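Trainee: what's the 3D shape of this:
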Amino acid sequence: MKLIKATEKDIPLIRDLAKRSWENAYAEILSKEQMEYMLNTMYSEDEISAHLKSPNYHYFLVFDENSNVFDGFLGYENHYENQTTKLHRIYLVPESKGKGLGKKTLEFLNEKTLESGDNRIILNVNKHNSAKKFYEAQGYKVYDEGVFDIGNGYVMDDFLMEKIIKVF
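Mentor: Next comes the predicted model:
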């Protein structure tokens, strides 16, 4: 597996990977209408393009060298808060599950967070998303929860999780 820095030319691929992973991850959690709304707003070409232009926001594509395919992506923002990187997006397509790519991607994020001078990673995870257990297994802990209005009558009902990265 390798992580490849994404550029503007990768926006269609990121959008496709998001759609494919969301259809699996959120099928039992969100209505089809909410999923479409969120994908069309949070993963619009304009939205991703704006992220890519920000010096602190980074996208990396998860490439499986064994099968020669892109299996997902990572989107994070250094210095989101003091000493804190925010993991905005980590998604893998369903057929990539169980390959250890998620764990390796989070280890990569740990390195990039420390390189930036941050030592804490935060993320939001839907309260009904089984990914919470995965994050806990990687050392993340719930520190709060929140309900966030995302427009069009929809909300995100999330746990807020954090991981403090120690320098050894």
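Trainee: could you use CA atoms for every contact and neighbour count after this?
Mentor: Fine.
Trainee: now the strands for the chain?
Mentor: 2-5, 57-64, 69-81, 84-92, 120-126, 141-151, 154-164 (DSSP state E).
Trainee: of the ones you listed, which is nearest Asn24?
Mentor: strand 84-92 (9.8 Å; C-alpha to C-alpha).
Trainee: mind giving me the packing neighbours of the closest one?
Mentor: In terms of contacts (3 or more C-alpha pairs under 8 Å, 6 or more residues apart in numbering; DSSP states H and E), strand 84-92 is packed against helix 11-25, strand 69-81, strand 120-126.
Trainee: to compare against the first, here's another:
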Amino acid sequence: MIKILPLTKNDSVTISILAREIWFRQYCDMLSNAQIYYMLAQRYCPVLIQSQLSEENIWWKKLVINDTIIGFSCCIRASMPNELKIDKLYIHHDYHRRGYGKILVDDAIETMRGIGCSKLTLTVNKGNHGAIHAYRHYGFEIIGDSVVDIGGGFVMNDYLMSMTPDISI
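Mentor: So this is what the prediction gives:
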């Protein structure tokens, strides 16, 4: 049974561990180990995740199959009006290419509509060709570059992608 559920405080350690496993497999050829460690500490510390769960404009979700978390997403209300950003969307590599990413994207679209937004955005590492292909398949388009100094001597070199889902669906 597949379920998308809101993350709870009790899930924060599991998400942190899952992110570490995913990141070291996914980004080992794109980022240095030092940058991976830095970004994991910056984004997936259980205490940080727990604090974000009470934020009004942040939506953490977990994708669960038979009581096992196999993926997660985090959406945030962007600074641009009518825009929701998928800040994180990851599926464990054992479950890739089975449509689970699409399930989380569809959930983000539902969240977007539920809060009265009309545009969905995300950033994706320029070297993450599999994710870029998947996002294009889901209806996202590359609309620009997003090169951001994240501190620690590291830079994120991403594409900015967006989609405006059909409102009538």
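Trainee: that older thread, between the strands of the first structure, which gets nearest to Glu45 of the first structure?
Mentor: Closest of the strands of the first structure to Glu45 of the first structure is strand 57-64, at 13.6 Å (criterion: C-alpha to C-alpha).
Trainee: export the strands of the first structure to TSV and tack on mean neighbour count and distance to Glu47 of the first structure?
Mentor: Shown next, in TSV, are the strands of the first structure (neighbours: other C-alpha atoms under 10 Å; distance: least, C-alpha to C-alpha, whole Å):
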stretch	mean neighbour count	distance to Glu47 of the first structure
strand 2-5	15	17
strand 57-64	21	12
strand 69-81	21	12
strand 84-92	21	13
strand 120-126	21	19
strand 141-151	13	14
strand 154-164	18	18
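Trainee: what's the closest non-adjacent residue to Arg15 of the first structure?
Mentor: Tyr43 (6.1 Å; C-alpha to C-alpha, 6 or more residues apart in numbering).
Trainee: and for Ser116 of the first structure?
Mentor: Asn78 is the one closest to Ser116 of the first structure (C-alpha to C-alpha, 6+ apart), at 6.7 Å.
Trainee: list the residues that contact Thr41 of the first structure.
Mentor: Taking C-alpha atoms under 8 Å, 6 or more residues apart in numbering as the contact definition, Thr41 of the first structure lies against Glu47.
Trainee: same check on the one 3 residues further on?
Mentor: With contacts taken as C-alpha under 8 Å, 6+ apart, Ser44 of the first structure has the following neighbours: Arg15.
Trainee: tell me how far it lies from Met38 of the first structure.
Mentor: Distance of Ser44 of the first structure to Met38 of the first structure, computed by C-alpha to C-alpha, to the nearest Å: 9 Å.
Trainee: could you do Lys86 of the first structure as well?
Mentor: Here Lys86 of the first structure is placed at a distance of 19 Å from Met38 of the first structure (C-alpha to C-alpha).
Trainee: now swap in Ser21 of the first structure and tell me
Mentor: Ser21 of the first structure is 13 Å from Met38 of the first structure, by C-alpha to C-alpha.
Trainee: repeat for His58 of the first structure
Mentor: Distance, His58 of the first structure to Met38 of the first structure, using C-alpha to C-alpha: 20 Å.
Trainee: how about Gly117 of the first structure?
Mentor: Separation of Gly117 of the first structure from Met38 of the first structure (C-alpha to C-alpha) stands at 31 Å.
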